[in-house]
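In: Predicted model and sequence follow; I will ask about them next.
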Amino acid sequence: MSIFRLSPPYLAGANHVTLQMMQVLLALVPAVVAMVYFFGYGVLVNITLAVAVALATEALMLRIRERPVKPFLSDGSAVVTAVLLALAIPPLSPWWLTTVGVVFAIVFAKHLYGGLGYNPFNPAMVGYVLLLLSFPVEMTTWLPVASMSQQPVDLLMAISYVFTGQLPGALTLDTLSGATPLDAMKTQISQFRPPEVIMNQPLFGMFSGKGWEWVNFWFLLGGIYLIYKRVISWHVPVAMIGTLFVISGIFQLIAPDLTGTPMFHLFSGATMIGAFFIATDPVSGSTTLKGRLIFGAGVGLLTFVIRVWGGYPDGVAFAVILMNMLVPLIDYYTQPRVYGAR
C-alpha cells in the first residue's frame, strides 16, 4: 500500500514573477498619469499599442518554441517590457515605430536568448536603442508640456496621428514639437551659453524641465514603493542616483559652464525610471549585493559621460546596456565568501 505524502513547506510563497510584475505596473501608474497630464493622450495610445503588440509577439514566439502559452503570457513580463518602452518613446510616435521596437525587444532581446530569465540585456532598452539608432528624427520629436503647447493634442488627434500620420487642419508635427530640456541644455552649452542663463528660459522649471521634473518625481515615489514592497533592493537605485549626483556636483564646481546642476541631472530625462525600473532588472543586472552597487554606479557614471560628451542628450539606455555586458565580470569578482572558507 503506497502512502501519498507531501514534503514541507506546505505554504506557497507569495514572491513570484506575476506578483512582482503587477507591483511594477502599479508603481508606474502615478508617473503614467503625470506623463498624460503633461504630454497628452499619446502616452496612453503608445502604451495600449505596445502592450497589444507585445502580447501577440510573446504568444507567437511561445508557439514557435513549443512552450505553453498561458502561463508565460500571464506572467506580466511582456507587459512590463512594453510599458517601459512605450514610456521611453515620444508620445506621438507612429504606430510602426512602436511596433518595431516592441517586436525587436520581445523576439531578439528576450526569446532568442531563451526567454524570461535568460536575456543578458534589458529587452526594453534594447528595443529603445534600436529605434534611437535607426530612426533618430522620430525618436527625438517630443511634444512640449501642455502648458507651453499652442495646440493641445486630444485623444482623437493622438490616435489619428499615431495610426494615419495626419493632424487636423494645417497642423504638422513640427509645429507641435519642441526640444527636450536635456537637448536644449546640451545644444546651448555647446554654443557657450551658461547653464544658469539657459535655466531661465520658459522650457525650464524649478531645477529641471517643466513637466519632466514632476514625471521624474513620480517615478521616484514609485521606485520607493517597490523598495518598500521588496520587489527591488535599494542598492542599484542608490548607487546610480548617488554617483550621478556626486559626479555632476564635482563638475559643477570645477567646470560650471560644462553641464547642469546635480538636481537638473537627477530630475531630467530617464534618470528615475532608469534607476528604479530599468537598471533594477533582476535578470540582466548583477546578482550580488556588491555587484549591484558597482552596476548602479557604472550606470550613473556612464549616463553623465554620455549626456555631457556623447552624441545623444540622454544616456540611460546606453549606460544600462553597456553595464549589462559587464555583469558576468562583476558577479565573478563580487561573489560573497563561502562560510568557513579562508
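Out: Arrived safely, thanks for sending.
In: contacts and neighbour counts: CA atoms only from here.
Out: Noted.
In: Just confirm Pro30 contacts Gly223, I think it does.
Out: No. In this structure, Pro30 is not within contact of Gly223 by C-alpha atoms under 8 Å, at 10.9 Å.
In: So which of these two has more stuff around it?
Out: Each of Pro30 and Gly223 has its neighbours counted (other C-alpha atoms under 10 Å); Gly223 has more, 26 against 16.
In: what's the residue lying closest to that one once chain neighbours are set aside in contact with, if anything?
Out: Spatial nearest neighbour of Gly223, chain neighbours left out: Phe276 (5.0 Å); criterion: C-alpha to C-alpha, 6 or more residues apart in numbering. Counting by C-alpha atoms under 8 Å, 6 or more residues apart in numbering, Phe276 touches Phe219, Leu220, Gly223, Val236, Pro237.
In: okay, pairing it with this:
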Amino acid sequence: MLNTFTPLQRIMFKVMLALVPGIAAHAFAFGPAILLQLTWCSLVAIGLEAIMLAWRNMPLKPFLTDGSALLTAWLFALSLPPNAPWWLSMVGLFFAIVVTKQLYGGLGNNLFNPAMVGFAVCMVSFPAQMSQWLSPLALQTHASGDVTLLHMLWHPAGLDGMTSATPLDHMKTSLHGGLEMAKALPAATLQQGWPWISLGYLVGGAWLIHQRVISWHIPVAVLGGFCTLASLLWLGDSSRFAPPWFHLQFGAVVLGAFFIATDPVSAPSTRKGKLIFAGLIGLLSYLIRVFGGYPDGVAFAVLLMNLCAPLLDHYTQPAVFGHRSRGQT
C-alpha cells in the first residue's frame, strides 16, 4: 500500500503508525477518550487546512492528503488532556495550522513546530483546562460511571471526579509543600499507566530510526542532555531532585525526543547542528520542568530552540572543499 503514496505521504504515515503503541497504551490505561480527542482534532485540523488553502488559492487535494495536517493534529491531541473541551482543541489548532503553518507559507516554511505552538498557546492562556488530566481507570470512581465518551470530549461538570493531577504536577506540589523526595516520589508514581505510554513512544521512535525516517542524533541528544542534568542534580541532592528514570517515565520527554524535536522543517539539517539543538532541548526541558512554573517543559524548550535552528545550520555547515569553515580565520 505504501508504494502508492508519495515520499512525503509515506513519511507521515510511518510517523503516525509509530505513534500507535503509545496511543494504545494511553487508551488501555486511561480509557478511550484519547481516541475521540484524536478524531476531533484530526477533523478540525483538516477543516482549517482546507479553509486556508482555499483562501490562498492553493489546490486542496495534494496538500490535504500529504498527511502533515493529520500528524500535527495527532501530536497536538496527544499533548492535551484527553477530556479537554472541544473549543480548546479548536483554539490550539487554529494557532498550529492557520498561524504557524499556513500564514508562514505552508509546510516547509514554518519556523516553529506547529503542534507545540498550539500547545503553548493553550497552556499559557487556559492553564486550568490544561491541568485536568484523566485518572487511570483503576482510580476512577464508580460515581463517574455514567460519563460517556462523548461527554469526556465536551467536558461536563460531572467529569471532575475522574480527573487528577499528573505525576509531575503531584511531585512538584508535594515538594513545594515541604515534602522530601522520599515521600513525594511514591505518591507521584501511583498512576502506573504513564510508564507504559512512554515505553510505547520509545518503541515507536526506535522503529522510526530503524526505518530511517529519522536519524538517531536528535532523540539520543535530547535524552542524553536531559538525563545528564537530571543525574547530576539527583546525585548531588536526592532529597530535592527525582532520579532520571522517574522523569523518563512521566511527562512528554520521550514523545518529544522522537516525534517533536525531530521535525525536519523546524530543526537543523546538519549532524552537528542536530546534536547541539537536541542537547539543549534536553537541558532546557529539565530546567523548565524542575525550576519553572510548568510541570513539563518539552514544548517550550522545542520552541526556544526552533529560534536557534537557522543559526545552528549557518555555523555547523561543513566546509566546502578548498574553503575554510565558518569561524576559522
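Out: Perfect, I can see it now. Just so it is clear, the model here is predicted, and its values are computed rather than measured.
In: before we move on, the earlier item: ok, which pair from the contacts of Phe276 of structure 1 is furthest apart?
Out: Phe219 and Val236 (14.9 Å; C-alpha to C-alpha).
In: Show me what Lys122 of structure 2 lines up with in structure 1.
Out: Careful, residue 122 of structure 2 is Cys and not Lys. Using TM-score structural alignment, the equivalent of Cys122 of structure 2 in structure 1 is Leu131.
In: next one: Val15 of structure 2
Out: Match for Val15 of structure 2 (TM-score structural alignment): Val24.
In: Any buried residues in the host helix or strand of its match, and which?
Out: Using DSSP states H and E, the element containing Val24 of structure 1 is helix 17-39. Neighbour counts over helix 17-39 of structure 1 (16 or more other C-alpha atoms under 10 Å) mark 18, 20-25, 27-28, 30-39 as buried.
In: Where in structure 2 does the helix or strand following it fall?
Out: Sequence-wise, the next helix or strand downstream of helix 17-39 of structure 1 (DSSP H and E) is helix 42-64. On structure 2, the counterpart of helix 42-64 of structure 1 by TM-score structural alignment is residues 33-55.
In: quick one: the matching stretch to chain centroid distance?
Out: 18 Å (C-alpha atoms, centre = their mean, to the nearest Å).
In: Report the buried residues of it.
Out: For stretch 33-55 of structure 2, by 16+ other C-alpha under 10 Å, it's 33-42, 44-46, 48-50, 52-53.
In: excluding its backbone neighbours, what's nearest the residue nearest to the spatial centre of structure 2?
Out: Among the residues of structure 2, the one closest to the centroid is Gly256, at 4.7 Å (C-alpha atoms, centre = their mean). In space, and not counting its chain neighbours, Gly256 of structure 2 is closest to Val298: 6.4 Å by C-alpha to C-alpha, 6+ apart.
In: one step back: trace the residue nearest to Gly223 of structure 1 over to structure 2, please.
Out: Using TM-score structural alignment, Phe276 of structure 1 sits opposite Phe258 in structure 2.
In: neighbour-wise, which of the contacts of Phe276 of structure 1 leads?
Out: Highest count within these by other C-alpha under 10 Å belongs to Pro237, 32 neighbours.
In: The counterpart of it in structure 2: helix or strand, and which one exactly?
Out: By TM-score structural alignment, Pro237 of structure 1 lines up with Pro219 in structure 2. Counting by DSSP H and E, the element that carries Pro219 of structure 2 is helix 217-236.
In: The helix or strand just after that helix: average distance to aligned residues in structure 1?
Out: Next helix or strand after helix 217-236 of structure 2 toward the C-terminus (DSSP H and E): helix 244-249. The superposed helix 244-249 of structure 2 is, by mean C-alpha distance after the TM-score superposition for structure 1, a mean 1.0 Å from where its aligned residues fall in structure 1.
In: Please tell me which residues of structure 1 helix 244-249 of structure 2 aligns onto.
Out: Helix 244-249 of structure 2 maps onto residues 262-267 of structure 1, going by TM-score structural alignment.
In: Identify all contacting residues around that stretch.
Out: Residues contacting stretch 262-267 of structure 1 (C-alpha under 8 Å, 6+ apart): 207-208, 212-214, 216-217, 241, 244-246, 248-249, 252, 271-272.
In: Pull out the buried residues from those.
Out: 207-208, 212-214, 216-217, 241, 244-245, 248-249, 252, 271-272.
In: from what I can see the residue nearest to Gly256 of structure 2 touches Phe259, true?
Out: No. Using C-alpha under 8 Å, Val298 of structure 2 is not in contact with Phe259; the gap is 11.5 Å.
In: So those two - more neighbours on which side?
Out: Val298 (29 against 24).
In: which one in structure 1 is aligned with that one?
Out: Val298 of structure 2 maps onto Val316 in structure 1, by TM-score structural alignment.
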